[in-house]
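Sharing a sequence plus its predicted fold:
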Amino acid sequence: MDRKFGLLNSKSVELLTNTFWNIGFYMHIIFGGVALLIGWTQFSPKMRNRRMALHRKLGKVYVVAVLLSALAGIYIGFFATGGWISSTGFICLGIIWFYTTLKAYLYIKRGAVEQHQKMMVYSYAACFAAVTLRIWLPILTMVYGDFSKAYLVVAWLCWIPNLIVAYLLTRKTTNIDSVVH
């Protein structure tokens, strides 16, 4: 892997060769990628209504992928570039992602469909932080002229606006279908 740019360039050789950190890093990106890839499909009313069995199977894959990626993200968050400010941002993101996903799963197990749907909007908003981080980081790096300063900001900016959007989408809806139409 090319370690000459951005995130990995900012890590020490000791950390990059640490087995536990590497396991956490790769668990986070692989399972997070799976969640990001399949999560958006779960919001399709057509898929839910016509292929409920597929929705449930993909939902279980999403939940497992998120729980593993979030736990790994919390662990690697302790080693985030920028010290405690960025670490706190990424650890909070991991906790929120884990919590909202687990809560959504528990809601659907109890048959609370509306609460499940709302929590999944929050879960995917946290998941989508992977995308918003990659949008904001190059912009902030250009603005600040420094990757490390940009990373301090993006540790929070990649997910807080996403959760605000999730709140706005879910606060008055009684059915998630009205969110995706």
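Alright, I've got the coordinates.

hey, let's count contacts and neighbours off CA atoms from now on
Fine.

Tell me who's in contact with the most far-flung residue of the chain relative to its centre.
Going by CA atoms, centre = their mean, the residue of the chain most distant from its centre is Arg50, 27.5 Å out. Contacts for Arg50 (CA atoms under 8 Å, 6 or more residues apart in numbering) come out as none.

Same check on Phe98?
For Phe98, the contacting residues are 66-67, 70-71, 123, by CA under 8 Å, 6+ apart.

where do the helices sit along this structure?
Ranges of helices in the chain, per DSSP state H, are 6-9, 13-16, 19-39, 45-50, 52-77, 84-109, 113-127, 129-144, 147-157, 160-170, 177-180.

Can you tell me which of the ones you listed is most buried?
Of all the helices of the chain, helix 113-127 carries the top mean neighbour count, a mean of 23, counting by mean count of other CA atoms under 10 Å.

Can you name every helix or strand that that helix contacts?
Helices and strands touching helix 113-127, as assessed by 3 or more CA pairs under 8 Å, 6 or more residues apart in numbering; DSSP states H and E, comprise helix 19-39, helix 84-109, helix 160-170.

And Asp34, how close does it get to Asp2?
One thing to correct before we go on: residue 34 is Val, not Asp. According to CA to CA, to the nearest Å, Val34 stands 22 Å off from Asp2.

show me what contacts the one residue sitting closest to the centre of the chain?
Nearest to the centroid of the C-alpha atoms of the chain, with distances taken as CA atoms, centre = their mean, sits Cys127, at 2.4 Å. Cys127 sits next to 32, 35-36, 66, 97 when contact means CA under 8 Å, 6+ apart.

Of those, which is the nearest to Val179?
Nearest to Val179 among the contacts of Cys127, counting by CA to CA, is Leu36 at 18.6 Å.

which ones are touching that closest one?
Counted by CA under 8 Å, 6+ apart, Leu36 has contacts 124, 127-128.

please redo it, this time with the cut-off set to 10 Å
For Leu36, the contacting residues are 30, 62, 65-66, 124, 126-131, by CA atoms under 10 Å, 6 or more residues apart in numbering.

could you dump the residues you listed to TSV with distance to Ala150?
Converted to TSV, these look like this (distance: CA to CA, whole Å):
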residue	distance to Ala150
Ile30	24
Tyr62	30
Ala65	28
Val66	26
Tyr124	24
Ala126	19
Cys127	20
Phe128	19
Ala129	15
Ala130	15
Val131	16
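
List just the nearest of those to Trp40.
Taking CA to CA as the measure, Trp40 sits nearest to Tyr124 out of the contacts of Leu36, at 7.6 Å.

also this one, for the comparison:
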Amino acid sequence: MTSMQYAKWDARFDTVLRRLASTFAVLVWSSAICFSLYIVLLYILAYFTGDMTRWNHGASEFYVEGMPIATGGIGVHFLAGAVILLLGSIQLIEAVRNRWIGLHRLVGRIYLIASLLTAIGGILFILLHGTIGGPVMNIGFFLYGVLMAAAAVATYRHARAKRIAVHRAWALRLYLLAIGSWLYRMEYGFWFLFTGGLGSTPDLTGPFDQVMSFFFYLPNLIILEFVLRSSYRANSIGTKAMASLALLMATLLLLLMTLIFVVEVWGPAIWERDTH
């Protein structure tokens, strides 16, 4: 292959990677929006209509009669969690960060407050009631809440100090944590699709469930740290081709899982509510 041909193919793969990355980002946001609407329609509206037993949909045990503080904590967790799913991806849009700085800052403040409330509400529920999965799940989700709160504080602190590069690194950490509840369900969906639920039990105490108490957020943070601290750049055509293929497969799988969740889980839960 001549240098001219190499440059042409290199440019083509750059274009493919950019388009696939944009498509994947839009799909992540769209899927997260669907999940946030599910939260609002199933849980938040159930509170205002007085049908609190709807909070215990499926294996969930979120509503416990006689424990108003724990119930309030998880309610705040639901509401604020829906907000961060809706707003988080906006902060990643380069045009918003560079051209509409006022909007970026306004959305950022709301996002950070909602992230803190999500973390505090979840931690409060764990301390007062505990999760369905027992001690391992309690520890995993408690750590998740602590990390989210810490990332939100660090993101704000570095923005105030105008340490922009450090601020953006913490904002990425916070984003991966903030979409954790969505990732948790997506990863369960992949597992059940390919293994039929191997190692998972209805009370979420199986070996797979215990691994998932940490897996939905820790590997993502580790990979991000590697990317942030590495000077590696994908320069070869072969590497770009493999990255394009991996991103294409991830996009197709995410699209499939989103459709399955909308049809099999999120949609029926909402429609079931409407028929009551």
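Arrived safely. Remember, predicted model here, so these are calculated numbers, not experimental data.

aligned partner of Ala152 of structure 2 in structure 1?
Using TM-score structural alignment, the equivalent of Ala152 of structure 2 in structure 1 is Thr101.

Would you mind measuring from the residue nearest to that match when sequence neighbours are not counted to Thr100 of structure 1?
Of all residues not flanking Thr101 of structure 1 in the chain, Ser123 sits nearest, at 5.3 Å (CA to CA, 6 or more residues apart in numbering). Per CA to CA, Ser123 of structure 1 is found 5 Å from Thr100 of structure 1.

swap in Leu8 of structure 1?
For Leu8 of structure 1, the distance to Thr100 of structure 1 equals 29 Å [CA to CA].

same thing with Ala70 of structure 1?
Ala70 of structure 1 sits 11 Å away from Thr100 of structure 1 when distances are taken as CA to CA.

Identify the contacts common to these two.
Taking CA under 10 Å, 6+ apart as the criterion, Ala70 of structure 1 and Thr100 both touch Ala126.

thinking again about what came up before, trace the residue farthest from the centre of structure 1 over to structure 2, please.
When structure 2 is aligned by TM-score structural alignment, the residue opposite Arg50 of structure 1 is Arg99.

Kindly indicate which of the contacts of Leu36 of structure 1 lies nearest Ile91 of structure 1.
Ala126 (11.9 Å).

Which residues lie in contact with that closest one in this structure?
So Ala126 of structure 1 contacts 36, 70, 93-98, 100-101, 120, 132, 158-163, 166 (CA under 10 Å, 6+ apart).

Just give me the closest of the contacts of Leu36 of structure 1 to Glu114 of structure 1.
Taking CA to CA as the measure, Glu114 of structure 1 sits nearest to Tyr124 out of the contacts of Leu36 of structure 1, at 15.5 Å.

Give the aligned equivalent of the closest one in structure 2.
Using TM-score structural alignment, the equivalent of Tyr124 of structure 1 in structure 2 is Tyr175.

so what's its match closest to, chain neighbours aside?
Of all residues not flanking Tyr175 of structure 2 in the chain, Gly88 sits nearest, at 6.3 Å (CA to CA, 6+ apart).

mind listing what that neighbour touches?
Residues in contact with Gly88 of structure 2, defined by CA under 10 Å, 6+ apart, are 29, 32, 107-108, 111-112, 115, 171-172, 174-176, 178-179.

swap the cut-off to 8 Å and go again
Counting by CA under 8 Å, 6+ apart, Gly88 of structure 2 touches 111, 175, 178.

Per the alignment, it pairs with which residue of structure 1?
Taking TM-score structural alignment, Gly88 of structure 2 has Gly39 as its aligned residue in structure 1.

isn't Leu169 of structure 1 right next to Val179, touching?
Yes. Using CA atoms under 8 Å, Leu169 of structure 1 is in contact with Val179, at 6.2 Å.

contacting residues for the aligned partner of Trp159 of structure 1 in structure 2?
Counting by TM-score structural alignment, Trp159 of structure 1 corresponds to Tyr217 in structure 2. Contacts for Tyr217 of structure 2 (CA under 8 Å, 6+ apart) come out as 144, 176-177, 180.

From Leu174 of structure 2, how far off is Tyr217 of structure 2?
Tyr217 of structure 2 is 11 Å from Leu174 of structure 2, where distance means CA to CA.

What of Pro135 of structure 2?
Distance, Pro135 of structure 2 to Leu174 of structure 2, using CA to CA: 25 Å.

and what of Ala150 of structure 2?
Per CA to CA, Ala150 of structure 2 is found 9 Å from Leu174 of structure 2.

and what of Asp209 of structure 2?
Plainly put, Asp209 of structure 2 is 23 Å away from Leu174 of structure 2 if you go by CA to CA.

Leaving out sequence neighbours, find the closest residue to Leu16 of structure 1.
Spatially, and ignoring its direct neighbours in sequence, Leu16 of structure 1 is nearest to Asn22 (6.8 Å; CA to CA, 6+ apart).

The one you found reaches Glu14, doesn't it?
No. The criterion here is CA under 8 Å, and Asn22 of structure 1 misses it with Glu14 at 11.0 Å.

anything in contact with each of these two?
By CA under 8 Å, 6+ apart, no residue touches both Asn22 of structure 1 and Glu14.

Leu256 of structure 2 matches what in structure 1?
Counting by TM-score structural alignment, Leu256 of structure 2 lines up with no residue in structure 1.
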